[in-house]
Structures are given as C-alpha cells and as structure tokens.
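**Q** Take a look and give me a structure for this.
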Amino acid sequence: MTEINVAEQAKKAQKASKPLSVLSTKEKNEALLIIAEELEQNYAFILEENEKDLALGREKEYDQAYMDRLLLTKERVFEFANGLKELVKLDDPVGEVVTEWTLDNGLHVKNQRVPLGVIGMIYEARPNVTVDATGIALKSGNAIILKGGSSALHSNKAIISIIHQALEKTSISVEAVQFIASTDREATEQLFTLKQYIDVLIPRGGGSLIETVVRKATIPVLETGVGNVHMYVDKHADLEKALAIITNAKTDRPAVCNALETVLIHKEWFAKNKDTLISIFKEFGITVHGDQEVVQAVPGAIEASEKDWAEEYLSLDLAIKLVDDVDEAINHIEQYGTKHSEAIITEDAQVAEQFLNQVDAAAVYHNASTRFTDGSALGYGAEIGISTQKLHARGPMGLPALTTTKLKISGTGQVR
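**A** As a prediction, the model looks like this:
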C-alpha cells in the first residue's frame, strides 16, 4: 500500500508540475502571499501541533540541539511566512535568457531557464523547511514532494494543511505540494526510486541521512552537507573582531549547520590573548575540546580525540587546535572539513587572500561570522538547502538552483 500511495503522490505532483511551469510570475507571487497570510493567521494551530512533537521529543529524550531544531514559536512561524514574502520580491528565474546568439546560417539560439519539474525533499527535524522548500519550489515553477522526519510529523501535517488551504485560493493546484505523512521507512525508500516522476532529490539533515540518500537513490541528488565549520585566527587577528566573530558563530544558534565547530588558533596569538578567550568560554558556557597545549591552558578543557576534529557538535562544544601558520590551518581544514563554510580572522590581506583562494568550501569568509551562510542572509530569499557539492549548484540554493536550461532554436527553414 505504501508503494502505491507514494507512487500515486509522485504521479500527481508530476501532472501538477506541467501547468505550474508556465504560470506567470504574478500568479506565483500571489500564491506565496496567500500562503504567508494563512500561516500567520493560523500560527496558534501550528504551535498546538508542534507541542505534540515536542512532548514526544521530551519522552524520547532528544538532546537540546535536536529540540531546538524541532521547536516552533510565533516568532519562528512569522519568520518563515516572511521568508515567502521576501521570495515575492526576488526575480523569477523562469524564462530568463542566460545567453543567446545567431549562427552564421541564420539560426537564432536562446538558452533559457526552465523549472526542473518535480523536486523530492527529504529532511529531518526542522518544520520550517516545509515552508521554505515549498516556497522556493513554487516560485521557481516546480512541484514538490516533501518527506519530513517522523519527529516533526504533527507540525508538518499542520503546516501542509494550511498550505493546501491557501492553494485552493490560487492558480496553483493543491497537488503541486505533496507531503508523505507515513512514518514507514519504506515510504522514504520508495521515494528514492521514482525516477519516472521525480527529477531531483534534495536531502537535508544529518550525515547519515544524506549518505543514505546519495547511496540508495536512483534519482539525481542535489547533495547538501553537514557543517564541520572552521575558523582560523591568524597571528595578525584583531582581538575585538575575533572575540565577537567566534562568539556569534558558536553561540548565536549552535544547532545549525553554519555554526562554528572548530577554531584553529595561531600559537603566538593564543599565548597573547588566552586569558580573554578563556573568559569568553566561561561567560557563554562553551565546553572546549583541545589539543594538549589548549588543555593545559584552558581550565576544564577536554583533550580532543580524532573524532572531535571531524565532529559537527551542534551544541556549545568547541574543538580548538593551535597551529604554527596559515598553511597548517589550511591542511587541517582540508583533512577534516566538510566543504561547507570556513573563515579566517586576520588583518594581513596577503594571508587572507591565500586562505580564501586555497580553502575548498562552498563559502569562505574573511573577518566575518560563518552564520551568514544562509539563503536569507545572502539575499537568495528562503533557501532549500546548502549544497556542498560542485555540480549544478553550490552553497545556499535559492531560486536559480531549482531551474535548468533549455535551448530554444528558431530558423527560417534551415537544414543540415
């Protein structure tokens, strides 16, 4: 039964994607505004259903980081509704002429953006993804099939019911947004193989989920990645900047993928500024996992294991390693990084340029927090995920990432 239902949902999504792909920007924008309005008006219902998920999470003793990702508040509901409004302000990529030219034989060629078709979205605890992904898919002319984690089932069902209620008032078919409400793992596995209906799969969540999708899917995958995010504090780093940036990147929202996980510190800078740094760790309740020199210098620090250097903590734990120079920092990132976001703090422009050029990541920063690796913060509008791969899309995936191109060729009777 599971297989039939999921396949049927995918089939409906594909059918709905055809008229959606040719809707005007005005029609799509109107739909997004109506969805946003309905979400705001029904926030209390969403929070009631979210509380059911939170109660189950407390019973199952989910950790604090997981519960934070699961939690919805009025502010967070209005935030993702506002994300839809921000999408309305963005240019519609569909129909954009990327390039055009005329051949010597008179053929006129246009390379134009078109929707991918049907997006399959598999994600874990964050219910906001349900709205973000739906908004980006619809604005870019795509239907979407959503498979959220079982821990957020009540929240997601509530959000989807409101989205469907809103779509009834628009030019977009309700069937363009499908949600797989089953908690059966077979439903997810079935989604991996529906290549005849789904054009691309996007997994968003922990490393094991992404690895499973990449390994098992027979559909092309737009791979998002975990964030083992590093920051290198150079010997020429400004103390005030370094403290502010480290604090923001680690403590603003430690449970998200662009939060800081490892700090690599030049030995000279650490020797000069360790007391101030230690006071910051104490003030914010940061647990340090460090190399031997760090453990000796920082009260309460835990000696780091090999696992710590590769860990995405998603908590107030922080790995710290002392290094001799930028080359050692870059080599460490090359070994343990996940190609998500990496940063350098320095007033030496030459060292900064070396770091920015040599570090292999979707986003690299100089004297700024890695928390900006986010669709909204970088002007993409609500993102559908952060790609750490190199094909098709890299970094926060906004509207253009959910399109492909089509060659439109016009002639006057040319033959070859």
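**Q** Going by C-alpha atoms from here, please, whenever you check contacts or count neighbours.
**A** Noted.
**Q** Can you tell me, leaving aside adjacent residues, what's nearest to residue 316?
**A** residue 286 (5.0 Å; Cα to Cα, 6 or more residues apart in numbering).
**Q** got a list of what that neighbour touches?
**A** Applying Cα atoms under 8 Å, 6 or more residues apart in numbering, we find residue 286 in contact with 316-318.
**Q** what residue is smack in the middle of this structure?
**A** residue 385 (2.7 Å; Cα atoms, centre = their mean).
**Q** could you pull out the strands for the stretch 101-250 of the chain?
**A** Per DSSP state E, counting those that start in this stretch, the stretch 101-250 of the chain carries strands over the ranges 108-115, 118-123, 143-147, 177-179, 200-204, 229-233.
**Q** ok, and which of those has the densest surroundings?
**A** Neighbour counts (mean count of other Cα atoms under 10 Å) averaged over each of the strands of the stretch 101-250 of the chain peak at strand 229-233, with a mean of 30.
**Q** Name the residues that touch it?
**A** Contacts to strand 229-233, defined as Cα under 8 Å, 6+ apart, come from residues 242, 246, 257-266, 269, 312, 326, 329, 333, 337-338, 340-346, 370.
**Q** Another sequence for comparison is provided below:
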Amino acid sequence: MTTLVEIGQQAQAAATELALLKTTDKNAALQTMATELIAEEAAILAANELDLTVAETNGVRPAMLDRLKLDHERLVGMANGLQQVMQLPDPIGQAISGWQTENGLQIENVRVPLGVIGMIYEARPNVTVDAAGLTLKSGNAVILRGGKEAIKTNLALAGALQTGLRKAGLTANAVQLIADTSHETAQQLMQLTDYVDVLIPRGSSKFINFVVHNATVPVIETGAGNCHIYVDQNADLSMAREIIINAKTQRPSVCNAMEKLVVHEKVAAEFLPMIATALAPYHVELRGDAAACAILPEIVPATAEDWGTEYDDYIMAIKVVPDLNAAITHINRYNTHHSEAIITKDYAASQEFQRRINAAVVYTNASTRFTDGFEFGFGAEIGISTQKLHARGPMGLTALTSNQYHVYGNGQIRQ
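**A** Down below sits the predicted model:
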C-alpha cells in the first residue's frame, strides 16, 4: 500500500507539472473528468448506496444523510460544476499589479499556484469533485482525505476523476484520495509539512477545531456555520418570514443554513407567532429565551449551550433583544464568522450591522443560503473561509493562489 509520504511526494511532483500547464490543457482535462463522472454513474451511485446503508445502520441523522446522498441529478450537477470551472478565467500568471522603480527595475506581482493542497472533510462527496476541479484549474495538486461515512463513494468518484486525467494525458497524481480513514492517518496528513503547503478542513465546528489545534501544516478554517438572522423593528415581516423559511428549511444540514433567530422586542409579539406557524409544516423545533417563551409558551426553553451550537438540523433558537446594539453584541459573541443577516427597511441600521458584524458574509434582506461559490459567480467552491488571513468567504480559484514578484532589470546593482 502506498504510504502517506509517498502520496505527498507524488503530489509534489504533480504540482510541479501542473504549475506549467496551459489553460487549454487544464480545460481539456476538466472536460474528460466531467465526462468520466457521467460514464461511471452506475458504479458511483452503487457505491453511494453502500455508504448510505452503513450510515443508516449506524443511526446517522436524516439531515446528515442528505449530505451523503448522491443521485443522478446531483452527479450531473458535479459534472456541470467541472464544466463551469472550465469557463472561468485561469488565474495563474495573472498580473495583480506592476510598476517601475526609480532605478528602472520593472516589478510585476503575478498569481502562482499554492502547490499541494490537503483536504480533510466529512461525509460530503461533492467536496471530492469540487476540490479536484478547482485545484486543477489553479495549477495545484490535491490530497483528499474524506470521512469513513463516504469512503466507497469517494473512491468511486476519485477513480473516475483520475481516469479522466489520464485520458487527457495528465498525471493521475494530480488528484489523490487517501483510502485509510483512520484518525492516525488524518493526523499524519495534518503534519505532512514537507509536502503539503496548505490544509483545508470541511465539517463541523468540532472537527475543524480539532484540525486547527493538531495541524502543523498551515490551515484555512472553513465551514462551521452558526448563522443568525436579525429581524429589526423596521423589518418587512412578510419578507422576513419568507427569508427565514428558506434559510432554515431549504437544506438545514449545510453550513450556510440559518441556526438562530434574533428579533427586536418591538416586533417580537407579532412576528414570533407568524414564524412559528410558517415553520410548523417543516417540523422545526423551536427553542427560545425567556421573552420568546413568554410569547410562544409551547416552545422549548433554550439553554446556554444552544446559543453557540450549530444544529445542522430542523432546530432553531430564538433570542429577543431590546435594540440593534444588543443584537450585534449577541451575534458577535456566538457566531462562527460565517454568514449573518439583517432584515430591515432602515438603511442606517443595515449599514451599522454590516460594519460591526464579524463575519465573512453579511446580508441585508436576503437569505444566508446564498453564501456559496456558485451563487457568487466563482463556479464551484473549495470551502467558505471563516478566518481573515489569505482568504475570506467562498473560496474560488483566486483563493487557491499565492503571489510571486517578477523583477526585470538591465544590469542594475544596489548601491
């Protein structure tokens, strides 16, 4: 069996090759990878059924099963995602800036690949394909380490992607999947500093925190989403209702789904019964502070632990606040710096909220579900960064690049 060090060496060699590829070569490979995904549909979906059976036997929650499940439509969506990446501008070699110094040196700052990217993620097979497409287009090699819940699916997906790479005349080592899903192998990847340039984890906040605290490879934190929507005293309540239904129920297992509702006390008595009625058909369990429970006696009293919990389920906690400042303070205390929203007709309130909220994406009068690379026009995304250094928010192609200064002279020496 190939060791992790050997995988790292192969990825490093592949990254050297990929960094020199022409855009046309990368796009041709993306097309053959997309074609192979569809050609291998029967095998991929059969592997996914095996993973789903094991997950159901192990009592995995329905919302999490939704992350794991593949069908024809989702597989076609993955293939389409690769083709969408083909249409995007190639960032490698792009000039970020350029200037001439007083002594005549021509300096150009250009985009270059990061090198080898490690991905550690849980039961999200789409990450396997999205990561492969984005890293290839940005000239990087990728080492994938998915969770045990999706191992058969990921092996089938990675096999199809590697076939596509070989048919395009490229090295299959551009995309490598670690078959061993043990914790020991994950920790070894986190410390593979000789070969991996950056590590991107995808999963729960607990999982991401584990990676951050155990990795020696530089980490870009992504994904954990304890997302809030604040309904201001000047909100259009009908609009707020529709936005919250979408943000909470469309796909509750994803990181940009809404988890907490914060409501101004002046509209709470009117709005909370309205939203409780609207969410009832979706069987959303509501939890609330004392003020919310006084208005909705049937809901569950929230605990201190609720405010910082990412449910990934049909559960929502409600906080009633006296003013905008209290809403901002509460959200900044408990959020995961992912996506937050205000519903208001007051422009000044929306601007204060956007300036003061510490999050990668801050919305006014829109669902948090739009925090997504495709929705932002980036094609597929490799993750949603919740930190401030290097990249923040949905990470597309340019987030997978570094920069390099190219300096041109005609004999200058420093005095």
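**Q** returning to that earlier point: quick one: map the residue nearest to the centre of structure 1 onto structure 2.
**A** Aligned by TM-score structural alignment, residue 385 of structure 1 pairs with residue 383 of structure 2.
**Q** just checking, its match touches residue 224?
**A** No - when contacts are counted by Cα atoms under 8 Å, residue 383 of structure 2 is not listed as touching residue 224 (10.3 Å).
**Q** which ones are touching residue 201 of structure 2?
**A** Residue 201 of structure 2 is in contact with 119-121, 208, 211, 219-222, counting by Cα under 8 Å, 6+ apart.
**Q** Tell me which residues touch residue 103 of structure 2, please.
**A** By Cα under 8 Å, 6+ apart, the contact list for residue 103 of structure 2 reads residue 412.
**Q** Quick one: list the elements packing against whichever helix in structure 1 runs longest.
**A** As assigned by DSSP state H, the longest helix anywhere in structure 1 is helix 2-21. Packing contacts for helix 2-21 of structure 1, counted by 3 or more Cα pairs under 8 Å, 6 or more residues apart in numbering; DSSP states H and E, involve strand 118-123, strand 143-147, strand 177-179, helix 185-191.
**Q** and the angle for it with strand 118-123?
**A** For helix 2-21 of structure 1 against strand 118-123, the angle by axes from the mean of the first three to the mean of the last three Cα atoms, to 10 degrees is 120 degrees.
**Q** Mind listing what's buried along helix 2-21 of structure 1?
**A** 6-7, 9-18, 20-21 (16 or more other Cα atoms under 10 Å).
**Q** For those residues, could you give me TSV that also reports distance to residue 197 of structure 1?
**A** Shown next, in TSV, are the buried residues of helix 2-21 of structure 1 (distance: Cα to Cα, whole Å):
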residue	distance to residue 197 of structure 1
6	11
7	8
9	9
10	6
11	6
12	9
13	8
14	6
15	9
16	11
17	10
18	12
20	15
21	15
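**Q** now, which of the residues you listed sits nearest residue 300 of structure 1?
**A** Nearest to residue 300 of structure 1 among those, counting by Cα to Cα, is residue 6 at 51.2 Å.
**Q** wouldn't the closest one be in contact with residue 193 here?
**A** No - Residue 6 of structure 1 is beyond contact range of residue 193, at 10.6 Å (criterion: Cα under 8 Å).
**Q** what sits against residue 354 of structure 2?
**A** Residue 354 of structure 2 neighbours (Cα under 8 Å, 6+ apart): 362-363.
**Q** wait, residue 184 of structure 2
**A** Not one residue lies near residue 184 of structure 2 by Cα under 8 Å, 6+ apart.
**Q** Distance check, the aligned partner of it in structure 1 against residue 180 of structure 1.
**A** By TM-score structural alignment, residue 184 of structure 2 lines up with residue 186 in structure 1. Residue 186 of structure 1 sits 11 Å away from residue 180 of structure 1, going by Cα to Cα, to the nearest Å.
**Q** cool, residue 93 of structure 1 as well?
**A** Counting by Cα to Cα, the gap from residue 93 of structure 1 to residue 180 of structure 1 is 28 Å.
**Q** Tell me the counterpart residues of stretch 298-310 of structure 2 in structure 1, please.
**A** Under TM-score structural alignment, the match for stretch 298-310 of structure 2 is residues 300-312.
**Q** Show the end-to-end separation of the matching stretch, please.
**A** This stretch, stretch 300-312 of structure 1, spans 21 Å end to end (Cα to Cα).
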